[in-house]
Structure formats: C-alpha cells, structure tokens
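> I'll drop the sequence and a predicted model, then ask my questions.
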Amino acid sequence: MNDRHVVFRADSSIDIGTGHVMRCLTLAEQLRQQGARCLFVSREHAGNLLSLVHERGFEAARLPVQDVAEIEVRSDEGQPEHARWLGASWQIDARETLAAIAGLTVDWLVVDHYALDHRWESELKTACHKLMVIDDLVDRRHDCDFFLNQNLGRRDADHSALVPKGTKVLLGPDYALLRPEFSELRESAVRRRDTAPMRQILVSMGGIDKGNATAQVLATLRSAEMPADCQVTIVMGKDAPWLEEIHGMATSMPFPTVVISGVANMARLMAESDLAIGAAGGTALERCCMGLPSIIIVMAENQRHGAREMARTDLALVIESAGDISEELPHAIATMVDDAYRMQMSLRCRRVTDGNGCERVVAAMSRFNGSY
C-alpha cells in the first residue's frame, strides 16, 4: 500500500482560520495508522499551518498565492461565496494541484475548502481513484464520490441536490473528526462535570481570532460577577496576531489568568475545565464530546447554522456575534453559575458525539473503496 497516496487539498490562513487543516490532520493521522501515505497540498497564505503539517510528519506541496489582479482577471460568474479565500482562480488551483500530484497513484483525494466546488472537483477526478469532500455548508454543488458534513442538524435532503446520485453521504457528529485524546479523556472529563463547581474557565476563540474577540471576552470578564476563586485559561494559536496584547491583558485581570499558545493538549485542558467560552466552530463538537458546558460566540456567517442548532437543542448558550459580547456575556456567565443547569447541559452535550467519529469515517472509506 506504500505506493498509494491520500492527498488532502486544504488551506489555513488569517481569513480561513485553522480548522480545515486541523481536521484533515486528524483524518490523515488515522489513515497513516492504516498504512496510507498522506500528502497535503496547501497554498502559502499568511497565517498558514504548513510548518505544523511537517511537524506532524506529513509531506506538503506548497502552492503560491496569486496576485489579486490575476485572480480577478481569471475569475468567472457563479463563484462560491468564499472564492476569494482560494488565493487563485479555481482553474489555476486545479492546474497547480494536478502538477503537485503528477506521477502519484492517488487512492483518495480529500477536499476541505469552502472556495472549491464541482468545477474544480470534476477537473481533479481523473487524477484520483476516489474523491471525498468535507464541508459544513449547503451553498454549492460538488462532484464527489464521498461527502462528509459532521455538523449538527443536517439531513440527507439538505445535500441531495448538491451531490451526484450515488454519492456516499456521511452526516452528523457521529462522524466528527476529533483526535483520539478526546475519546480517551472523555470518561474522566464527564466525572468532573458531575462534581465540580464552576472554577476553571477555558477561553478559546479559534487559532487565529482575526477580530480579537478574545480581548472583548477578557474586558467583559474583568467587570462581570465571577465565581469566587475562578481561574481563566486562554488558548490561542502560536501565530495569532493579537497574542502579545492578550498576554498583556492577562496580567491585569482580577483573577488568575494564563495564556497558552500552540497547545497540543486541548482535550486535557477541556477535561480540566468547568466552562468554555469559545468560537462556534469545529471545537464546539470537541466540547460536546467532553461534556463541557459552553458559551459560544458566532465569529463568522458559516458558523451560524451550527450555533443555532446548538441553541435549539440546549447544548450551549449562544451569542450571535462578537459585537454582542459585552452585553450578553455577563448574563450568560450568571446563568452558567448554576451547578444544576451546567450538569443538565453537560448530559445533553455528551450524547452528541463519543469522539470516535474519525474511526467511523476511515471504516466507511474502507468499505467504500476496499482499502484502509
């Protein structure tokens, strides 16, 4: 199997964030355990995670960012809403990706990118045995053999007109691409929820936090009524643009506040926390797995559906935009202080996903393709 590759086409940047590459890394690590050779094809956007890809032991083909004027000249009508995130026209990206994988036997091509749709995928299908799309949105057509949307509240009917007939579709948090440590620490985390008062508060607004919502959260917590003896841990990406400012703010907080960047033990931090305040992105399902009660903040329009589904099913308290933090966060904190309320939320959260979704995805790929 060593001559067969799984290729991932995913990007990370200040605009895109880190979640797409991070969940692809989780899947790649699981596939590597089954003998797959994995290659990442990623564009060199500002704020990319290509160094982390290498640290995790994977090869990466680097695509250059195109000149803005060149992108505009080559773009056409009917673009995906996030087309500008690509850093090139889809035609250029397709050609460069084909060049990057030329000569490889590509068993699976896994695409996780809001800027790519059926046109790009149709160009690449001839270069791979099977093509898989990972997506959270319901906003464009795909040409794929295998489709994964791990978000809450999605149904087959949402995607039936967007993927070809015969596409294998995996939907919902049962297939959430979470790292193994979440399922490994889940039991101890759940035990804590049943006994601990609200003392340890975890703040994580995403690996980039382009708009510096972390600063708004800290400014609001500074004047809010907080539990006695509370401690706050802030998690940020090591390349987050506001990291130095947040370090400075942390020193002036009225309760112990630490800032950690580039963490490799998020599951442990969640297991040791009593409340999370965080972005309504992919980490929302990590918190659910750990039964961690949460106040989530919608940081981008593509997070809104998942956040509203969590609010509807009482899995989190939701703040609809970063602009509402100063007004709504104090009320949310006051609600979460109630131990019985948090315990009931934790019970609901832990039923959402058990943390074994990545294994299920790899098993489904194996059944579909006869490998891995």
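Arrived safely, thanks for sending. Note that the structure is a prediction, hence the values are computed from the model and not measured.

> every contact and neighbour count from this point should use C-alpha atoms.
Fine.

> show me where the protein has its strands.
Secondary structure of the chain (DSSP state E): strands at 4-10, 37-43, 59-63, 105-112, 130-134, 146-149, 168-171, 200-204, 231-236, 257-261, 275-279, 294-297, 317-319.

> quick one, which of these is nearest to Ser51?
Across these, Ser51 has its closest neighbour in strand 59-63 (9.3 Å, Cα to Cα).

> give me the contacts around that closest one.
Here strand 59-63 makes contact (Cα atoms under 8 Å, 6 or more residues apart in numbering) with 38-44, 50, 53-54, 96-97, 100.

> export those as CSV, with columns for distance to Asp324 and neighbour count.
Output for those, formatted as CSV (distance: Cα to Cα, whole Å; neighbours: other Cα atoms under 10 Å):
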residue, distance to Asp324, neighbour count
Cys38, 42, 23
Leu39, 41, 21
Phe40, 37, 27
Val41, 37, 21
Ser42, 34, 23
Arg43, 34, 26
Glu44, 33, 19
Leu50, 34, 23
Val53, 35, 19
His54, 38, 12
Glu96, 42, 17
Thr97, 41, 22
Ala100, 44, 17
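
> list the buried residues of stretch 259-273.
Val259, Met266, Ala267, Arg268, Leu269, Met270, Ala271, Glu272, Ser273 (16 or more other Cα atoms under 10 Å).

> repeat that for stretch 180-198.
Within stretch 180-198, the residues that count as buried by 16+ other Cα under 10 Å are 180, 182-186, 189-190, 192-194, 197-198.

> need the max-distance pair from the buried residues of stretch 259-273.
Once Cα to Cα is applied, these give Val259 and Ala271 as the farthest pair, at 17.3 Å.

> so which of the buried residues of stretch 180-198 sit within helices?
If you go by DSSP state H, the buried residues of stretch 180-198 have Pro180, Phe182, Ser183, Glu184, Leu185, Arg186, Ala189, Val190, Arg192, Arg193 in helices.

> okay, pairing it with this:
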Amino acid sequence: MKKILFRADGNAQIGAGHIMRCLSLGMAARELGILCKYVTADDSFSGTIKEYGFECEILHTDYYDMEQELNKCLEVIQKFQPDVILADGYYVTHSYLTELKKYAKLAYIDDIKSFAYPVDVLINYNSGAMEMNYPKLYQDSKTELPQLILGEHFVPLRQEFQNLKQKPVKSKVTDILFSAGGADPERIALRFAREVVHNEQLSGYKFHLVLGAFEPDVEEIKKLAEKHTQICIHQNVKKMSELMQQCDMAVSAAGSTLYELCACGMPTITYVLADNQKLGESSLCGKGVMKSAGDVRTKTGFWDDLMEMMYLLAENCEERQKMRESAVRTVDGMGAEHIIKNLMSSEGKDVS
C-alpha cells in the first residue's frame, strides 16, 4: 500500500487552513487506497484529524521553530516509511526540507514564494499562481526546479464541495454568510456584527456568522446575537456546503474559504487580512469572480465601504448572477484528487 505523510499545523495563531487542506488531500488519497498519517507540532487539531479517521503523531514542539523538531520528525518518517511527504507551513527552512527530501518524494504547498524550496513537487493552487514566476526564482537561486502544480484546477476542497447542484439566484437576498477564518486574529467578526446591527440599510437581512475554533470574541458575539435576531451564529459546522447554499451571498476573508464559496456559486465580497492573501484576492476579483472590499488592516473607511458594497450587491440580482457563473467556472471541486494523482505519478510533468 502506498503511503503519504502530511506535516502541517493549525492553532489560534495561524488558524485552520493548513490542516484543513491537508485533510482534504488525505480524504482524496484514502479514496484512492493510499494510507495517510499526519504529524503536528501540538495537539490543537489532533482531535479533528482523528475525527476524520486519520492517525496523528504529535511532536510536542514549537510550530514556528521547525529546525528543532527535525530529529523527532525524522523518527516518525523512518518508522512510517512514506512514499510521499507533503509539508504545509510557513516556517519550513531550506535545510529542513533538504533533510526531509532524503527520505521520500517531497511536496510542499506554497503561496508566499519565500525562497526556492528544495522539493520534488511544488503546489500552489491559488488564483494568480502562474504570475509568481517560479522558474525565474529557481533559475536565480541555482536550485533544481521541481515539478509545478499550479492554479485553481488544483484547489483541494473536501468531497462535500464536489458535483454540487447550483440553486437559482434569488431576486431578493434574505441571508448573508460571513466568515473571518479559523482564528480571526484581527477580531473582524465582532466588528462586523456590530456594524451590521447598526446599519439601517441592512436591517432586512439575516447574517450567518461562521465562527472558527479559535475565535477570540465568541462570547461577545453571542451576547450581541441575543439582542439582535438578525445575527445567527454557527460553530463546529459539519456540512459547510449546506450552510453556504442556504445563503444568497457572502462576505469572507481572502483565504481558502473563497474557493469553497466558488464551488457553491456564491456571490462574494472578500477582504484581505494577511499579506499572503493579496495575490489570490487580486486575481479572483480581477476575473470578476468576486468583489474586493480592500485590506481591513490599512484601508481608510473600510467598514463604511463594506456595508455599502453589501447593500448594493444584495440589491443587484443581475450582478450576483454574473458572479455566480464566474465562480462555478473557476473551481470544479476535484482539485484534491488531481493533486494526489499527480503526486503518486512518477512522470513529474508540470501541470497547470
């Protein structure tokens, strides 16, 4: 039996994105008869990984210092003997990856182009990945260019986002989804809730706030929801695609959630809250798939602009229809399977 070892982390500081996309890949691999194991620095997401039916090895190390975990990680690798190691995290170093590559075919998921990663396969599924010019990066560094797997065709979504039946766009919006991601370090969810309940133009809509496992203001938001019935809180959502399809439009941080919204054909207003989100957000909005409210950290008048954008989009059925059509063309939901099949192939051809 073929084996894949995933090395990824998630916690209150970095959110859930790295873990969740690796779980999507693991589920696709399991469907193809491949045995998967996960290795994490701490136990923040070990329960989630086990709920999905996978084994999780906890290193009991600091996620931001991957050099010091190397010996422990190599012990796990030597015992498991994987055919492929897939690393996903912003704290990898050149020497760390070089060492892992000695033990198996090595893949890395990237979206920030920190350096020329010494790996066999480099994955960047974000919109705009082709614009990052990896060949030049590797040419300049004199590091061997890996196989490149690039673009939205490879977005690793969970099975629930595959083959979705698209509902008609309603002429009148009633329900709006909001997501700030798994950790919400900028504390956007609470500010959003406060803004919408005091905005008269938006008083006729119900807002569905998806709160991540590490949301810092969950109690304050619950208190607000008790006073204002237009705020509905969702936690530990088991079937996100169903919740998304119950809504008519969305507001979301520019992370992996955007691609789930695309698969659901959801007209979406997005915003940036981290530098690594800028290219993907710019590319999706440039293609007319979504609308940008800008960078929440730096844009003057961000909240007033966002409230107005929501109202105008909710009132424009024709625009929402166009956005829905663009979104479903962008993502087919089969990206995880596409990646796994490429990883297990020995051909090593670039794909995009």
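Great, that's in hand. Since the structure is predicted, the reported quantities are computational estimates derived from the model, not experimental observations.

> ok, back up a step: could the buried residues of stretch 180-198 of the first structure be laid out in TSV, adding distance to Trp242 of the first structure?
Converted to TSV, these look like this (distance: Cα to Cα, whole Å):
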residue	distance to Trp242 of the first structure
Pro180	30
Phe182	28
Ser183	31
Glu184	32
Leu185	30
Arg186	31
Ala189	30
Val190	33
Arg192	32
Arg193	32
Asp194	35
Pro197	31
Met198	27
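
> for these, which one is nearest Met205 of the first structure?
Looking across those and measuring by Cα to Cα, the closest to Met205 of the first structure is Phe182, at 18.9 Å.

> so what's Tyr117 of the second structure closest to, chain neighbours aside?
Nearest non-adjacent residue to Tyr117 of the second structure, counting by Cα to Cα, 6 or more residues apart in numbering: His94, 6.3 Å away.

> just tell me what that neighbour corresponds to in the first structure.
Aligning on TM-score structural alignment places His94 of the second structure opposite His118 in the first structure.

> who are the neighbours in contact with its match?
Each residue near His118 of the first structure by Cα under 8 Å, 6+ apart is listed here: Arg140, Arg141, His142, Asp143, Cys144.

> counterpart of the second one in the second structure?
The criterion is TM-score structural alignment: under it, Arg141 of the first structure has Ala116 as its aligned partner in the second structure.

> ok, its match - how many residues close by?
21 (other Cα atoms under 10 Å).

> next one: Glu72 of the first structure
12.

> now do the match of His94 of the second structure against Asp139 of the first structure, distance only.
For His118 of the first structure, the distance to Asp139 of the first structure (Cα to Cα, to the nearest Å) stands at 12 Å.

> hang on, the earlier thing: and of the strands of the first structure, who's closest to Asn356 of the first structure?
Among those, strand 168-171 sits nearest to Asn356 of the first structure (Cα to Cα), with 14.0 Å.

> what range in the second structure matches that closest one?
Against the second structure, strand 168-171 of the first structure falls on residues 147-150 (TM-score structural alignment).

> mean shift of the matching stretch relative to the first structure?
Its match in the first structure and stretch 147-150 of the second structure itself, once the structures are fitted together, sit a mean 1.0 Å apart by mean Cα distance after the TM-score superposition for the first structure.

> ok, for His338 of the second structure, nearest residue in space, not its chain neighbours?
The shortest distance from His338 of the second structure to any non-neighbouring residue, by Cα to Cα, 6+ apart, is to Phe154 (6.2 Å).

> show me what contacts the alignment partner in the first structure of Val296 of the second structure?
In the first structure, the residue matched to Val296 of the second structure (TM-score structural alignment) is Ala322. Contact analysis of Ala322 of the first structure by Cα under 8 Å, 6+ apart lists Ala213, Gln216, Ile297, Val298, Met299.

> any idea how far the last one is from His305 of the first structure?
Think Met299 of the first structure. Taking Cα to Cα as the measure, Met299 of the first structure falls 12 Å from His305 of the first structure.

> same check on the second one?
The span separating Gln216 of the first structure from His305 of the first structure equals 23 Å under the rule Cα to Cα.

> how about Lys210 of the first structure?
Separation of Lys210 of the first structure from His305 of the first structure (Cα to Cα): 21 Å.

> again, but for Met266 of the first structure
From Met266 of the first structure to His305 of the first structure the distance is 24 Å (Cα to Cα).

> run a quick neighbour tally on the nearest residue to Glu121 of the first structure once chain neighbours are set aside.
Using Cα to Cα, 6+ apart and skipping residues adjacent in sequence, the residue nearest Glu121 of the first structure is Asp143, 5.7 Å away. Residues near Asp143 of the first structure, counting by other Cα under 10 Å, number 23.

> what sits against Asp143 of the first structure?
Going by Cα under 8 Å, 6+ apart, Asp143 of the first structure touches Asp117, His118, Arg119, Glu121, Ser122, Val163, Pro164.

> so among those, which ones count as buried?
Taking 16+ other Cα under 10 Å as the criterion, what is buried in the contacts of Asp143 of the first structure is Asp117, His118, Glu121, Val163, Pro164.

> can you lay out these as JSON lines showing distance to Gly153 of the first structure?
Output for these, formatted as JSON lines (distance: Cα to Cα, whole Å):
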{"residue": "Asp117", "distance to Gly153 of the first structure": "22"}
{"residue": "His118", "distance to Gly153 of the first structure": "24"}
{"residue": "Glu121", "distance to Gly153 of the first structure": "26"}
{"residue": "Val163", "distance to Gly153 of the first structure": "18"}
{"residue": "Pro164", "distance to Gly153 of the first structure": "21"}
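
> can you list which of those are found in helices?
His118, Glu121.

> just to revisit the earlier point, and the buried residues of stretch 259-273 of the first structure as a markdown table, adding distance to Gln30 of the first structure?
Below are these laid out as a markdown table (distance: Cα to Cα, whole Å):
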| residue | distance to Gln30 of the first structure |
| --- | --- |
| Val259 | 30 |
| Met266 | 18 |
| Ala267 | 17 |
| Arg268 | 20 |
| Leu269 | 22 |
| Met270 | 22 |
| Ala271 | 22 |
| Glu272 | 25 |
| Ser273 | 27 |
